[in-house]
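S.K.: Sequence isn't available, so here's the structure alone:
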């Protein structure tokens, strides 16, 4: 098969890969975003504090990130489909394990360790690598935005389902029901299956040969790569803090858990549009400037939320604003990694950046619970979130968006 026929064959397959990847992320991230709804019932029945529940989700986020470089490398070597199947099995087992947890240790092992490891194989890093290899560079931001929006669609659809399961079945059976939904990803893995090839519409065939070790060393020596890591840490802190503690924060203020569930659902709904729009914008304008503006907007939005009177309207308006900015960082950050370093080892390199995101998530989930147990409020965490937002905006400004010399030489 000649090169032109190969490209045509891959382009015919691209819609299938994008659709399967988006649905996988829809389920994996949608179920994950419902975890905050379990905090009140689980902490009461298991007789654990919010810091202990927060630690379980913090461990989940940390292991989600720590495994990403390894899982990304496996995706680059063995293909995304196999990785997703294994991740799905572990994910479902972790949810069932959490349903039978009798205390903090069981919760930490199931919700924390098992689900955290499973998420690394069923979300953005693995599937975006598969998508990037079948989509041309000029459409990559849009494709990444569509897949990222899948996570938001899952949040919009599955958070209310999680609340319905808890209300109708109790939290233990609700977790088992969610495990059944997660199992569907085994079938969807077929859509992203296949070993990575040297050729592809994404341009890997145009890149000069490079080993995995050389790719990691090249990125490690680039200042912009570490600035992306630092910025993504802040994104993880924000997302984990809000997803884990915002429903409880609103309940503490007298708005009720139903408003918290509606807020999480609105974040998912508006992020469907935000992820797609930021992905498309990244194909047209400077990704680093879009990222800087996104983080600054988060900071402004948090300030407005804190200074205005707290009502159901302001809570849901804040959730809508955060939704527009929620995961718009993903197509922009992953797109910038591919733009600067190429796509052959995109899953590996973006996996390293995503590790920083998940370290931020660890501190966002755990520190908020710790500070609440210590001080009885989330005030200090809100202040830290605002300061981190503006710091992240500033960190993106010095990043160079030029491809590395290896790619520039090959294109000359």
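M.R.: Cool, got the structure. For clarity, every value in this text was computed on a predicted model and none was experimentally measured.

S.K.: Please count neighbours and contacts with C-alpha atoms only from this point.
M.R.: Noted.

S.K.: where's the most centrally placed residue in the chain relative to residue 101, distance?
M.R.: Central residue of the chain (Cα atoms, centre = their mean): residue 124, 6.3 Å from the mean position. From residue 124 across to residue 101, the span is 28 Å (Cα to Cα, to the nearest Å).

S.K.: Could you do residue 92 as well?
M.R.: From residue 92 to residue 101 the distance is 14 Å (Cα to Cα).

S.K.: neighbour-wise, which of these two wins?
M.R.: Neighbours were counted for residue 92 and for residue 101 using other Cα atoms under 10 Å; residue 92 has more, 24 against 19.

S.K.: Next, the contact list for that one, please.
M.R.: Applying Cα atoms under 8 Å, 6 or more residues apart in numbering, we find residue 92 in contact with 179-180, 182-183.

S.K.: what about the helices in the stretch 201-350 of the chain?
M.R.: 212-220, 223-252, 257-284, 287-307, 312-325, 329-341, 346-375 (DSSP state H, counting those that start in this stretch).

S.K.: Tell me which of the ones you listed lies nearest to residue 80.
M.R.: Of all these, helix 346-375 sits nearest to residue 80, with 9.6 Å by Cα to Cα.

S.K.: Next, the angle helix 223-252 makes with the closest one.
M.R.: If you take axes from the mean of the first three to the mean of the last three Cα atoms, to 10 degrees, helix 346-375 sits at 40 degrees to helix 223-252.

S.K.: packing partners for helix 346-375?
M.R.: In terms of contacts (3 or more Cα pairs under 8 Å, 6 or more residues apart in numbering; DSSP states H and E), helix 346-375 is packed against helix 50-66, helix 68-78, helix 124-132, helix 212-220, helix 223-252, helix 329-341, helix 379-396.

S.K.: Please repeat the previous calculation with a cut-off of 7 Å.
M.R.: With contacts defined as 3 or more Cα pairs under 7 Å, 6 or more residues apart in numbering; DSSP states H and E, helix 346-375 has these neighbours: helix 50-66, helix 68-78, helix 124-132, helix 223-252, helix 329-341.

S.K.: which one of the ones you listed lies closest to residue 352?
M.R.: helix 68-78 (5.1 Å).

S.K.: So for the next helix or strand after that closest one, what gets flagged as buried?
M.R.: Per DSSP states H and E, the first helix or strand lying C-terminal to helix 68-78 is helix 80-99. With burial defined by 16 or more other Cα atoms under 10 Å, the residues of helix 80-99 counted as buried are 80-85, 87-99.

S.K.: this is the comparison structure:
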């Protein structure tokens, strides 16, 4: 408790980062609620909509490392404020869309670029810079937990506006909420005034961009973590994009989709706090593997039987607990491996893998649905890859090269 009271001077920075993250993730995560109405109104297919979401995820991932490198040169403020403004522009373009092109530009390109500047990687980097190492994992869990509140507000609001006034009004409501990202980004960017700590002996990031990139590419624990991150993105974006369509296909009440996304957001708060606390005590890479395996088991039990409102909400609650727990674990692991100077860039490199998986989860799920008329093969692929990634991640977290073992024994 004394440690947390000592953080009082940086609370505005942490709360700004958390609010920015909350709106950035919550609004984007709830876009799938508009898909049934939007695709009918604009006469586009589900795969067209999911292609736009896939472009969003790809742009987010590819540009995340670039945004991280720009932070090193220019600081957080221009990236955070520019990203927040572009988020509002993207939603405005989506609300005015009359065909596929503006859906692609607004929901795809603009939101994708914006997310690279306002979502988990830079928000976690802000929080990491603001606090000392001995409470970093716990604080990252707290910021991620508060960042989960956005879907609790966005999902029911978006569904209510869409049902009462149409999907365009729902998107406009999201754009109004997104304006709150601007002051949040301003407060978060005050972290630029906090100097970087001295480099620790165990950090391997080097002193230049080239050295940092070479260190990441040759550091086996990081490479394994980044590859497993691919499956994380695939599973999560498949759900946020396609769960509303799956429930509609099964004849469920449309409001159930919003309730499920809200449950994900609510239990995400508990999960983020828990895994932030756990990461302060146990092997972060092993905890990541446990999350991937647990998600895959829960997905299997949910999809093998027809959904009901009760099973859907239980499923959403468990998945929510496992949802963003990866964020403080990944951010903390990267900071420990490479130091705070290179955390935004190297975490962004790992996030490229995550977003390639997200692209596959969104677009691949839509293609399989359009081709087969069901989501069966899509969820089976997601479960199989999730189990594999989790087992490899745990095995690697527990394994030590012979040279390390010899050093430890000596």
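M.R.: Ah, there it is. What you see is a predicted model, and the numbers here were worked out from it, not measured in a lab.

S.K.: Would you report the TM-score computed for these chains?
M.R.: The TM-score (TM-score structural alignment, normalised by the length of structure 2) is 0.91; 395 aligned residues with a Cα RMSD of 2.2 Å.

S.K.: Show me what the residue nearest to the centre of structure 1 aligns to in structure 2.
M.R.: Alignment note (TM-score structural alignment): residue 124 of structure 1 maps to residue 120 of structure 2.

S.K.: If we ignore the residues flanking it in sequence, what's nearest that match?
M.R.: For residue 120 of structure 2, ignoring the flanking residues on the chain, the nearest one in space by Cα to Cα, 6 or more residues apart in numbering is residue 21 at 6.5 Å.

S.K.: doesn't residue 122 make contact with that neighbour?
M.R.: No. Look at residue 21 of structure 2 against residue 122 with Cα atoms under 7 Å: they stay out of range, at 9.1 Å.

S.K.: hang on, the earlier thing: out of the helices of the stretch 201-350 of structure 1, which gets nearest to residue 161 of structure 1?
M.R.: The minimum distance between residue 161 of structure 1 and the helices of the stretch 201-350 of structure 1 falls on helix 257-284, with 9.9 Å, by Cα to Cα.

S.K.: Which positions in structure 2 sit opposite the closest one in the alignment?
M.R.: Counting by TM-score structural alignment, helix 257-284 of structure 1 sits on residues 254-281 of structure 2.

S.K.: Could you do stretch 368-377 of structure 1 as well?
M.R.: Going by TM-score structural alignment: stretch 368-377 of structure 1 matches residues 365-374.

S.K.: Tell me the gap between that stretch and the middle of its chain.
M.R.: Remark: stretch 365-374 of structure 2 is offset 24 Å from the chain centroid, using Cα atoms, centre = their mean, to the nearest Å.

S.K.: List the buried residues of that stretch.
M.R.: 365-369.

S.K.: export those to a markdown table and tack on distance to residue 273 of structure 2?
M.R.: Listed next are the buried residues of stretch 365-374 of structure 2 as a markdown table, based on distance: Cα to Cα, whole Å:
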| residue | distance to residue 273 of structure 2 |
| --- | --- |
| 365 | 31 |
| 366 | 33 |
| 367 | 36 |
| 368 | 35 |
| 369 | 35 |
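
S.K.: Residue 250 of structure 2: which of these is nearest?
M.R.: Distance to residue 250 of structure 2 across the buried residues of stretch 365-374 of structure 2 (Cα to Cα) is lowest for residue 369, with 13.5 Å.

S.K.: Identify the residue nearest that closest one in space, chain neighbours excluded?
M.R.: That would be residue 375: by Cα to Cα, 6+ apart, it lies 5.6 Å from residue 369 of structure 2.

S.K.: separation between the one you found and residue 304 of structure 2?
M.R.: 11 Å.

S.K.: do the same with residue 270 of structure 2
M.R.: 27 Å.

S.K.: same thing with residue 218 of structure 2?
M.R.: 41 Å.

S.K.: And for residue 73 of structure 2?
M.R.: 50 Å.

S.K.: higher neighbour count, those two?
M.R.: Shown here are residue 73 of structure 2 and residue 304; by other Cα under 10 Å, residue 304 has more neighbours (11 against 8).

S.K.: if I look at the more buried one, how far off is residue 364 of structure 2?
M.R.: Taken as Cα to Cα, the span from residue 304 of structure 2 to residue 364 of structure 2 is 20 Å.

S.K.: Same check on residue 269 of structure 2?
M.R.: Residue 269 of structure 2 sits 29 Å away from residue 364 of structure 2, going by Cα to Cα.

S.K.: secondary structure class for the aligned partner of residue 143 of structure 2 in structure 1?
M.R.: In structure 1, residue 143 of structure 2 lines up with residue 147, judged by TM-score structural alignment. Under the three-state scheme (DSSP: H, G, I helix; E, B strand; the rest coil), residue 147 of structure 1 adopts helix.

S.K.: Just give the nearest non-adjacent residue to residue 147 of structure 1, would you?
M.R.: residue 22 (4.2 Å).

S.K.: Give the equivalent position in structure 2 for that neighbour.
M.R.: Mapped onto structure 2 by TM-score structural alignment, residue 22 of structure 1 lines up with residue 18.

S.K.: which strands and helices sit next to whichever helix or strand its match is part of?
M.R.: Using DSSP H and E, the element containing residue 18 of structure 2 is helix 11-29. Applying 3+ Cα pairs under 7 Å, 6+ apart, one finds that helix 11-29 of structure 2 contacts helix 111-118, helix 120-130, helix 136-146, helix 149-165, helix 181-188.

S.K.: out of the ones you listed, nearest to residue 329 of structure 2?
M.R.: It's helix 136-146; of the helices and strands packed on helix 11-29 of structure 2, that one is closest to residue 329 of structure 2 (Cα to Cα) at 7.2 Å.

S.K.: now that closest one: how far from the chain's centre is it?
M.R.: Taking mean C-alpha positions (Cα atoms, centre = their mean), helix 136-146 of structure 2 and its chain are 14 Å apart.

S.K.: got the angle for that helix vs helix 254-279?
M.R.: Going by the same axes, to 10 degrees, helix 136-146 of structure 2 makes 170 degrees with helix 254-279.

S.K.: compared with structure 1, how much does helix 136-146 of structure 2 deviate?
M.R.: Superposing on structure 1 places helix 136-146 of structure 2 at an average distance of 1.3 Å from its equivalents, by mean Cα distance after the TM-score superposition for structure 1.
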